[in-house]
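> Please work out how this folds:
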Amino acid sequence: MNLRPALIALALAIVSAGVPADARTRNVTDPNAPRALPVEGPVSVRWEDPSKFTDIRYSRNRWEAVRGNWVEELAEHVRKSAEKRLPPGQRLDVDIVDIRRAGSYEPWHGPDLDDTRIIRDIYPPRMTVNFRHTDANGTVLAEGERKLSDTGFMIGASPVTNSDILRYEKSMIDSWLTREIGSPRSDRS
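Presented below is the predicted three-dimensional model:
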């Protein structure tokens, strides 16, 4: 009696039972994916449909560009970084309108690098945001659209010590928030 097929079926049943229903690869353009962070604290962050973002629309590998949770990760970074900078009572509302991540896919390198984002200084990170910064009384301190870009993103970069794939975008966001609100407060680091 050959038990191999029965053991394989049992193993597959055990593995599939332990996998959550939503274990498929995350896709930022999924219509069921969130379009805002949950409302909490003094910073709210929302975003447009990522399928309209430059990073996806003009990607040389759209399938890789939509993979992951990078939009929500950047939104979370905006929130955390802004919360460290806002004085008590102030509020910041941010709408992410467009994102172009650092790097690009270069399919001419061949199939081995099809899914690799190549980082070069000619592919700087860019982001467009609309924001509203208010004080404790609701008075608008600043608002409008900002087109963020960091054309010098590779200068002083230390890729060996920072393995975060969104490090260039996060650095650009931090620079904008420092210009817009100020440096992180020492009591909120």
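> C-alpha from now on. contacts and neighbour counts both.
Will do.
> Packing partners of whichever strand or helix holds I96?
Counting by DSSP states H and E, the element that carries I96 is strand 91-100. Helices and strands touching strand 91-100, by 3 or more CA pairs under 8 Å, 6 or more residues apart in numbering; DSSP states H and E, are strand 43-47, helix 54-57, strand 126-134.
> Could you identify which of these is most buried?
strand 43-47 (a mean of 21; mean count of other CA atoms under 10 Å).
> Compile the helices and strands packed on strand 91-100 into a markdown table and extend it with columns for distance to E76.
Listed next are those as a markdown table, based on distance: least, CA to CA, whole Å:
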| stretch | distance to E76 |
| --- | --- |
| strand 43-47 | 8 |
| helix 54-57 | 19 |
| strand 126-134 | 14 |
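> Please provide the structure for the following sequence as well, for comparison with the first:
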Amino acid sequence: MRVFAWLMVLVMSPMVSAAGGDDQQWPTQDGPVTVVWQSPDDYRDVRASSGRQDRYENHVFATLGKEFQKRLQPTLAEGETLTIVVTDLDLAGDVRPSFGAAANDIRVVKSIYPPGINFQWTLKGADGKAIASDSVEIRELNFENTASKMRYQSEALHYELRMIERWVDRDLPEKLASR
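Prediction:
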């Protein structure tokens, strides 16, 4: 019995020290397109319906950050860099408690809970000087009826990925063309 107790202490001690740390490092994608997640605890809705909250947030931030990189990197000229600082995120749907056999909450996705993201971006030239910048607030009100939703249907964050794609295709070229 004592051996079991000591084993539990040894196994649980890294989890306790990791859970107690306030210096959570969220994925920040670096390179020509850098994505920074600023104060994620203040975001409107990045709640996990099941599992560990920090793992879910890590997955969400990594997935959306990679999408920003994939979409924006081809728009940059040689030597240019683009920094995106995300200040708010609201995932599609709303997390509600389940009052049934399941112990986990559920995310209810309805048109009254559209996805949204707020961020600032700054484009810098090869010399490091700012060329253009803007503050962006995207809210995809008609997210359930978008024509190309099939492209991301197998992805966990398909509404949010589509929202980023539409912003890059529809709104960003105007800003880059004015430089």
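> TM-score, when you put one on top of the other?
Remark: TM-score between the superposed chains equals 0.69 [TM-score structural alignment, normalised by the length of the second structure]; 158 aligned residues with a CA RMSD of 3.6 Å.
> coming back round to it: which residues in the second structure does the helix or strand just after the strand holding I96 of the first structure align to?
Downstream of strand 91-100 of the first structure, the first helix or strand assigned by DSSP H and E is strand 104-105. The alignment of strand 104-105 of the first structure onto the second structure (TM-score structural alignment) spans residues 94-95.
> if we can go back for a sec, mean per-residue distance, the strand holding I96 of the first structure to the second structure?
Compared with the second structure after fitting, strand 91-100 of the first structure deviates on average by 0.5 Å (mean CA distance after the TM-score superposition for the first structure).
> Distance from the chain centre to that strand, please.
Centroid separation for strand 91-100 of the first structure versus its chain: 11 Å, with CA atoms, centre = their mean, to the nearest Å.
> hmm, who's touching that strand?
The contact list for strand 91-100 of the first structure (CA atoms under 8 Å, 6 or more residues apart in numbering) reads 42-48, 50, 52-55, 75, 82, 125-136.
> That strand to strand 43-47, inter-axis angle?
Angle between the axes of strand 91-100 of the first structure and strand 43-47 is 30 degrees (criterion: axes from the mean of the first three to the mean of the last three CA atoms, to 10 degrees).
> out of the helices and strands packed on strand 91-100 of the first structure, nearest to P31 of the first structure?
Proximity to P31 of the first structure (CA to CA) singles out strand 43-47 among these, at 12.9 Å.
> which bit of the second structure covers the closest one?
Under TM-score structural alignment, the match for strand 43-47 of the first structure is residues 33-37.
> re earlier: quick check: the match of strand 104-105 of the first structure compared with the first structure, mean distance?
Looks like 1.4 Å for stretch 94-95 of the second structure (mean CA distance after the TM-score superposition for the first structure).
> residues making contact with that stretch?
Residues contacting stretch 94-95 of the second structure (CA under 8 Å, 6+ apart): 45, 47-49, 105-109, 113.
> Show me how to select, in ChimeraX, the buried members of the residues you listed.
Per 16 or more other CA atoms under 10 Å, the buried members of these correspond to this ChimeraX selection:
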select :45,47,48,49,105,106,107,113
